[in-house]
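Engineer: With the input below, show me the fold.
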Amino acid sequence: MAHSNTIDQIAERVDHLLLRHEELQKTNVLLAQQVQTLSNERDQLKSRLAAARARVDALIERLPTTAPTSPEVSS
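Structural biologist: Next up is the predicted model:
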């Protein structure tokens, strides 16, 4: 009888481990999807940042190169 009880405990433990394994696999799939979504979002943000930098650089190029003269101080 003790032998049967031990086998039942092992079988129960194996069932529990199989369920846990399945849960972890599902969680892993969800996390992989989140990583993909966040990677796509990051790539879009990097692209937008590069475009904004290009616009700022273009605006800087249009600025006059000579510094305005400061008014002379009268004595």
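
Engineer: going forward, measure contacts between C-alpha atoms and count neighbours the same way
Structural biologist: Noted.

Engineer: Tell me the spacing between Val14 and Ile7.
Structural biologist: Using C-alpha to C-alpha, to the nearest Å, Val14 is found at 10 Å from Ile7.

Engineer: Here is a second sequence; please produce its structure as well for comparison:
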Amino acid sequence: MSGLPPTFVHVGSWELPRDDSIQIAQKLRRAGSIAALKVWEGMCHSWQLFAPMLEEGMASISEAASFTKIHLKA
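Structural biologist: You can find the predicted model right below:
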């Protein structure tokens, strides 16, 4: 897990792989990699597909863009 590029993890609290997503972000951090994790309460798998009809979908996409911009400049 060390040496991997910065990783951005958004997972819905209703998703089956929620716990796996949390664990992978923790493992990345322990290995010294950058890992951003956010669990979105009440969201199902791929809720971003409902943007722009769903405010949380737009917010998730916006946060992903911000994360990418920050880490592409490094």
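
Engineer: And the TM-score between them?
Structural biologist: Once superposed, the chains reach a TM-score of 0.28 (TM-score structural alignment, normalised by the length of structure 2), with 25 aligned residues with a C-alpha RMSD of 2.7 Å.

Engineer: May I see the buried residues of the longest helix along structure 2?
Structural biologist: Longest helix of structure 2, by residue count under DSSP state H: helix 55-73. For helix 55-73 of structure 2, burial by neighbour count (16 or more other C-alpha atoms under 10 Å) applies to 56-58, 60-61.

Engineer: Quick check: chain neighbours aside, which residue is closest to Arg18 of structure 2?
Structural biologist: Val11 (6.0 Å; C-alpha to C-alpha, 6 or more residues apart in numbering).

Engineer: so which helix or strand takes in Val9 of structure 2?
Structural biologist: Using DSSP states H and E, Val9 of structure 2 sits within strand 7-12.

Engineer: and that strand, what does it pack onto?
Structural biologist: helix 18-30, strand 35-40, helix 55-73 (3 or more C-alpha pairs under 8 Å, 6 or more residues apart in numbering; DSSP states H and E).

Engineer: Nearest to Thr7 of structure 2, out of the ones you listed?
Structural biologist: With C-alpha to C-alpha, the closest approach to Thr7 of structure 2 among these belongs to strand 35-40: 4.7 Å.

Engineer: So what touches that closest one?
Structural biologist: For strand 35-40 of structure 2, contacts defined as C-alpha atoms under 8 Å, 6 or more residues apart in numbering pick out 6-13, 18, 22, 25-26, 28-29.

Engineer: by contact count, what packs against the longest helix of structure 2?
Structural biologist: Packed next to helix 55-73 of structure 2, using 3+ C-alpha pairs under 8 Å, 6+ apart, are strand 7-12.

Engineer: Can you check what angle separates the strand it packs on from helix 55-73?
Structural biologist: Here strand 7-12 of structure 2 runs at an angle of 170 degrees relative to helix 55-73 (axes from the mean of the first three to the mean of the last three C-alpha atoms, to 10 degrees).
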